[in-house]
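Chemist: quick one: sequence plus predicted model below, questions after.
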Amino acid sequence: MTQAPARRRTGRRQHDREIVALAVPAFGALVAEPLFLMADTAIVGHLGTAQLAGLGVASALLMTAVSVFVFLAYATTAAVARRVGAGDLPSAIRQGMDGIWLALLLGAAVVAVALPTAPHLVDLFGASEAAAPYAITYLRISVLGIPAMLVVLAATGVLRGLQDTRTPLYVAIAGFVVNGALNAGLVYGADLGIAGSAWGTVIAQCGMAAVYLVVVLRGARKHGASLRPDAAGIRASAQAGVPLLVRTLSLRAILMIATAVAARLGDADIAAHQIILSLWSLLAFALDAIAIAGQAIIGRYLGAGDAQGARDACRRMVEWGIAVGVVLGVLVVISRPAFLPLFTSDPAVKDVALPALIIVALSQPISGIVFVLDGVLMGAGDGPYLAWAMLITLVVFTPVALLVPVLGGGLTALWATMTLMMTVRMLTLWLRTRSGAWIVTGATR
């Protein structure tokens, strides 16, 4: 009778150690892009409300361009982790190299499309006449860094699958420091305005990609994995990523719709929305650090054929997600008076942002569950279900969000709608994990 509880306590402690060992370093790497954006927001925000509104529109487009290809990290993490669990390191790294080559090809395609269409993309978001020129300038420069960011995603996925989240942490810290220094120097020292902020971020992103490539290439040589592009492997990586691409496009569509609605509420609303979205992204990545640990741990357990270990790890990570969500919500409430002045001195923007921040704080425990379960299913390679679940969420969210300007409530109502979106995601993911259909063991799904 006493042995079973003791075994459960031992199992929980083991899972806790694994989660902490992977999640804490993963947090640093995950927040790199949101921290870049928050640094840009803080620096550009003091140039003026029009500049901040322009950054809000451009950054939403840029985050979409990068985030739609986040499967380069997530699918690679799951595939590599499964092969690690099965004891096949050369095959694991070869899988990652295919993802890196795919990242370079996709990055070049994004740049080719985004540069000439920048004015039209900004116009689609309903940017005001004052904000549009700043949005176009920032977008056209920053898009040059997208190939580097996609390489970072793919290489990070390789390292996570190998159960290494420390290297991404070190690279992220260095990148953030360089980005902040360059932005401040180019915006104010060189007097380049919003263009200086964009150039600083591009340079930092390229430096991060270079470091990741050196680390991954060394690992490939050590284990005898080929560095040459393999057409069949690249196609396989792309095919495996299609369901996650659909899932991410649906999520980005939700965020773009929210930004478009905020832009039509007025410059103060879109500026406040940009600040809140920057914070929301940072909080989301903090919660996703547990999910990243989940991807690596779940993939490894399933690759080793340990279905019960995968179930136990999933349950423990959900408990972590709820607890961390509660803590983050409390921190948001407490830090509100000190947080907003970092990004704007406009009283109108502060007045709009304050009540919306309360909504964000209350939704954090829900977000904790969502991100953890999302990571668990990604680690299991359950991409098709994730795609359908996010499409359902998009269908529910869109009409409600579009009614906000008609029914009133402003930015607070818009962020209440965002909470509805997260609740729908939580329900769809919970139903899948409870069913057990995601548990498929072996080196490949």
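Modeler: Structure's in. What do you need? Residues are numbered from 1 along each chain as shown.
Chemist: use CA for all of it now, contacts and neighbours both
Modeler: Will do.
Chemist: nearest residue to residue 36 other than its sequence neighbours?
Modeler: Distances taken as C-alpha to C-alpha, 6 or more residues apart in numbering put residue 176 closest to residue 36, at 6.3 Å, once the chain neighbours are dropped.
Chemist: so the one you found makes contact with residue 38?
Modeler: No - here residue 176 lies out of contact with residue 38, judged by C-alpha atoms under 8 Å, at a distance of 10.4 Å.
Chemist: neighbouring contacts of stretch 311-326?
Modeler: Residues from elsewhere that reach stretch 311-326 (C-alpha atoms under 8 Å, 6 or more residues apart in numbering): 12, 15-16, 19, 287, 290-291, 294, 297-298, 364-369, 371-373, 376.
Chemist: report the buried residues of that stretch.
Modeler: Across stretch 311-326, burial judged by 16 or more other C-alpha atoms under 10 Å covers 311, 313-318, 320-322, 324-326.
Chemist: alongside the first one, take a look at this:
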Amino acid sequence: MKRNRKEKDRFTGAMFRSMLGPAVLSSLGLAFGDAADAVVVGQRMGATGLAAVGLALPVYMVMNVFVHGFGSGGSVYYARLMGEGREQEAVRNFRQVIQAALAVSVLLGAAGRLFLDRFLWLLGTTPSDGAVFAACKTYVGILLIGMPVIFLSYVSNYYLRNDDYSRLAGIGFTVGNVSDFLLNVVFVIWLDLGAAGAAWSTVLGQLISVCIYGGGLARGKSRLRYRPVKPDLRYVLACLRLGFGTSVHYIYQMIFLIFANNTLMNTAGAFGVAVFDVIQNASYFVSYVYDSAAKAAQPLISTFCGEHNETAKRNVMGLGLKAGCAMGILSAALIALFPGTVCAVFGIHSGEALALGRAALRIFCLGTVFAGVNALMESYYQASGREKGVFIITTLRSAVILFPVTWFCSRLGAEGFWWLYPATEFLSFAVFCVFMHVYPLRGDGLREERIFQRTIENRNGDVGEIAGEAGEFCEKWDGGPKQVFYVTMVVEEICLAILEHCGEREKAYIQITLVALEEGGFELHVRDSASGFNPFSLETGKAGDSYEFDMNAMGMMVIKEKAREFFYRQYQGFNTLTVRI
């Protein structure tokens, strides 16, 4: 059999670009929404309000552990199941995860309200802090009430992006977060509701996102319809464990925030915590820019994992790195060039706080490239289902490196504290690269020799040759005569039907991935650029009824009868077909 040839990937570039726009929109909306409370409260209440919002950041970290754990872990499984053609299992996955996420949100909210004063003490504020304590208590209390809405919004967004609804996810998330900002202006500035107005604007903004998601799904043909199901704790924990590889970062981040807030409160007072909140919001903005590239890549990588398409996985990761670094470097450069403007946006206009803020922002920007690359690697390993790699890099940059570096930098005073950001990211990147060189992580266990891949470029003459090569591939992996014949027929009939549908009207590309499964049998994945054509939709009548009898339709009928399973869907502008033989 001929060896696999190096062929140009005709699909991943277009698929990634179609995902990137909505992902950028969604991430910028998230950054806008996260900063809204700090911006408006800072402008209205000054350092006191900014400090109160900053002290509440660990609450968001607690929520993030679960919303990103359930959302990312569950949606990765969902995308892989869809990539394998297992639609019913994918729908069950969605319903189990949504149900579990809502249950956890109710329990967390109730527990937080019950022990609110003790929780605030842990965050770093007590009644002796006066206005800061009062504002923080009001803000946190309302967030705890709105937890179910926030959980539903974030987890739904993950699933929408993995179900070919990335545009709806981007629009809903952005509109919700812009609404958060506008409601902040109304509640905090116009109505003078202070911290309460900021908290309610956050909850209502996420509620608006949920309404947009629901309205869009009601008009579409999405599989994402919630129905109560019998809880399967083991299954839900498996999803959470996969997502926990990256969401564990938020546990470490919570510990870091508590330590940093307490340190700065003791050494620099409220204005030190206020500057820290500015840095945190700047870090969210830059990290969300990189995260947009990761969000665009993740559904594709998970899908290609289900198809065992290693080349496409690597290509998507390369595109994500290029896009993320281009946007991230530009964002960091703007912050470093105009640090005074950034401080002014958050209500810091003069004095010692402004001088400290300028210096801190410039130091922070030095490590943003390493931070972005680390985040993209986390996303790649998670989307590939390789929890160990995710856990290692997340633990390095969020605990093993971060905590000792933070302790050391806290001894440098308020001016030197900020060096923890570039030092942590650079050291984490370096240590992880060394670890990967010494102990390379294994893939999904399927050897490259078990994967046959070809691309047809609108030349009917290629079909017979490639069908023959597919048959030889089956023989190599102990396929019986019937399997070899059937695989050859499936490849030939499907490809000819697609090419005939395209005709001369459009340039057709067909990507064939044939996998020799370790448990026996074969799995065929076909992706093509024909405009919305499902070969299995062809209809056939009796051969004697008409001279217009369609042999392609007859071939599809035979394939449907003989295949163990088959599944068709349109995904990111291309038709995808899975046949198990």
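Modeler: Now that the structure is in, tell me what you want to look at. Not measured: the values here are computed from a predicted model.
Chemist: TM-score of the superposition?
Modeler: The pair, once superposed, lands on a TM-score of 0.87 when counted by TM-score structural alignment, normalised by the length of the first structure; 433 aligned residues with a C-alpha RMSD of 2.9 Å.
Chemist: rewinding a little: the contacts of stretch 311-326 of the first structure in helices, which ones?
Modeler: Those of these mapping onto helices are 12, 15-16, 19, 287, 290-291, 294, 297-298, 364-369, 371-373, 376, per DSSP state H.
Chemist: A strand includes residue 5 of the second structure, no?
Modeler: No - with DSSP: H, G, I helix; E, B strand; the rest coil as the criterion, residue 5 of the second structure is coil rather than part of a strand.
Chemist: count of neighbours near it?
Modeler: Neighbour count for residue 5 of the second structure, taken as other C-alpha atoms under 10 Å: 9.
Chemist: quick one, what contacts the nearest residue to it once chain neighbours are set aside?
Modeler: Of all residues not flanking residue 5 of the second structure in the chain, residue 454 sits nearest, at 7.8 Å (C-alpha to C-alpha, 6+ apart). Contact analysis of residue 454 of the second structure by C-alpha under 8 Å, 6+ apart lists 4-5, 7, 466, 511-513.
Chemist: quick one: residue 454 of the second structure and residue 259 of the second structure, what's the gap?
Modeler: Noted for residue 454 of the second structure: a distance of 55 Å to residue 259 of the second structure, by C-alpha to C-alpha, to the nearest Å.
Chemist: circling back: show me the contacts for the residue nearest to residue 36 of the first structure.
Modeler: The contact partners of residue 176 of the first structure, by C-alpha under 8 Å, 6+ apart, come to 32, 35-36, 204.
Chemist: what residue in the second structure is paired with it?
Modeler: For residue 176 of the first structure, the aligned residue in the second structure is residue 177 (criterion: TM-score structural alignment).
Chemist: now that match: which helix or strand?
Modeler: helix 166-184 (DSSP states H and E).
Chemist: past that helix, which element shows up next along the chain?
Modeler: helix 194-219.
Chemist: can you pull the buried residues of the helix or strand hosting residue 253 of the second structure?
Modeler: Per DSSP H and E, residue 253 of the second structure falls inside helix 233-267. Residues 236-237, 239-265 are the ones in helix 233-267 of the second structure that count as buried (16+ other C-alpha under 10 Å).
Chemist: what is the nearest of the buried residues of stretch 311-326 of the first structure to residue 81 of the first structure?
Modeler: Distance to residue 81 of the first structure across these (C-alpha to C-alpha) is lowest for residue 313, with 14.8 Å.
Chemist: and the closest one? What does it align with in the second structure?
Modeler: Checking TM-score structural alignment: residue 313 of the first structure goes with residue 316.
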